[in-house]
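In: Could you look at this predicted model? Sequence included:
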Amino acid sequence: MDSAAAPSAWGPDVEGGEWELRHDDDGFTYKILKRPRLDEFSAPEPPAVDPEAEEKRRRSRKQKVLLKLKGRYQEEIDRWERLSNSLREMEERVRQETESRKEQQLEGTNLESQAVGGMEDSCASLVDELLAKADAEERLILSFSNLCDQEEAACDARRERFVESFLELPVWSSPRELMASLCDD
């Protein structure tokens, strides 16, 4: 019986299809009908890219990124200006306190020189002076501690934004979009 005339269980594709030779591990060789590959049918052609539209998209992405960077830098500049102003205020307060203490000391020394019991008064004024200095230094240390706490909070926020920027990367999208975003930025 002729194989071309015999009805085929494989359907109409058998006669016009391609055959493939297979070799088993047991030494058998046989023919099978070649299956069409999935990527031959499922890979659509990429759409035609309009260069002007692509350039506009690239520019808009670039502009968004630059505006975002500008905002971040402006926030950082404002924060440094606030820190600088608070430091100047602290220095001014310390300077005024030291001047007022010096004036008080001059007045105290004038009064002490006139007083008969100068020794006791000078020791008391010396103790008062040392206490005033310790109080001023304590306020200064507390001010610096507050500044350090503020800067530490700002650094933590900056670190969180940095980590979040990596988490927002388009890693989970298609490879083409990922490569496009990496090349544009």
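Out: Received, thanks.

In: use CA for all of it now, contacts and neighbours both
Out: Will do.

In: So for this protein, the centremost residue is which one?
Out: Central residue of the chain (C-alpha atoms, centre = their mean): Phe162, 1.2 Å from the mean position.

In: what sits against it?
Out: Shown here is Phe162, which makes no contacts under the criterion C-alpha atoms under 8 Å, 6 or more residues apart in numbering.

In: Contact partners for His23?
Out: Residues in contact with His23 (C-alpha under 8 Å, 6+ apart) are Thr29, Tyr30.

In: try this one next to it:
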Amino acid sequence: MEINEEDWELINDDGFIYRRLKRPRLLTTIIPPPDPAAETKAPTQRKKKVLLKLKTCYQQELVHWELLSNTFKALQKTTQNQPSPAVPLELDHSVYVLQKSSSASTHHELADNLLAQVEAQEATVCEIERLCDVAEALCDAEEQRLRQRFIDLPIWEPSPRELITSLLEE
């Protein structure tokens, strides 16, 4: 059996250099060609996964909008349940003339109606203010959640050793 120079390989083992015979390469480790059925199935599975994620996102958004819609409808019902005033807010000239010539009882009725209107508007403003407070609290919570990701970074560790150990753990 004749050994050629090509059959040898140089090995560098931490500065110790030596030659050894090349190992025979196994030709059986050839990667088999990918399955064509799997290749056609992968994009459809990926597309299905993306569409399911999009569907859940839209469903969550629909639930959120339904909640807002129900809150708005409840707000409208509370304002409609308030006693509706007999005289509209726009006092035209005929009402103004009638008001000058009317008696004291008519003045009291008009004042009561206007007071009821103001109270209904006050209730509406209070409800809107409450909804704004809820929206602001939601925004603050979301901002805090987004901010927390950066606060929890290992770069803020008190000592370099803790930073290195936390980076090695990841």
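Out: Looks like it arrived, so ask away. Predicted model only: the values in this text are computed from it and were never measured.

In: Mind checking the TM-score on these two?
Out: The TM-score (TM-score structural alignment, normalised by the length of the second structure) is 0.45; 120 aligned residues with a C-alpha RMSD of 4.9 Å.

In: after the helix or strand where the residue nearest to the centre of the first structure lies comes which helix or strand?
Out: Phe162 of the first structure belongs to helix 118-167 when elements are defined using DSSP states H and E. Tracing the chain past helix 118-167 of the first structure, the next element assigned as helix or strand by DSSP H and E is helix 175-184.

In: buried residues in that following helix?
Out: Buried positions in helix 175-184 of the first structure, judged by neighbour count with 16 or more other C-alpha atoms under 10 Å: none.

In: Off-centre distance for it?
Out: Distance of helix 175-184 of the first structure from its chain centroid, counting by C-alpha atoms, centre = their mean, to the nearest Å, is 20 Å.

In: just checking, what packs against that helix?
Out: Under the contact definition 3 or more C-alpha pairs under 8 Å, 6 or more residues apart in numbering; DSSP states H and E, helix 175-184 of the first structure sits against helix 51-114.

In: what's the spacing between the residue nearest to the centre of the first structure and Glu112 of the first structure?
Out: Computed as C-alpha to C-alpha, to the nearest Å, the Phe162 of the first structure to Glu112 of the first structure distance reads 63 Å.

In: do the same with Val94 of the first structure
Out: Between Val94 of the first structure and Glu112 of the first structure the distance, using C-alpha to C-alpha, works out to 26 Å.

In: And for Ser84 of the first structure?
Out: Note on Ser84 of the first structure: its distance to Glu112 of the first structure, by C-alpha to C-alpha, is 41 Å.

In: Also Gly118 of the first structure?
Out: For Gly118 of the first structure relative to Glu112 of the first structure (C-alpha to C-alpha), the value is 5 Å.

In: In the second structure, what residue spans correspond to helices?
Out: Here the second structure has its helices, by DSSP state H, at 36-81, 93-101, 104-151, 160-169.

In: Ok, which of those comes nearest Asp13 of the second structure?
Out: Closest of those to Asp13 of the second structure is helix 160-169, at 27.1 Å (criterion: C-alpha to C-alpha).

In: buried residues in the closest one?
Out: Using 16+ other C-alpha under 10 Å, the residues of helix 160-169 of the second structure that count as buried are Leu163.

In: where's that helix relative to the chain centroid, distance-wise?
Out: With C-alpha atoms, centre = their mean as the basis, helix 160-169 of the second structure stands 31 Å off its chain's centre.

In: For that helix, name the packing helices and strands.
Out: Based on contacts counted as 3+ C-alpha pairs under 8 Å, 6+ apart, there is no element that helix 160-169 of the second structure packs against.
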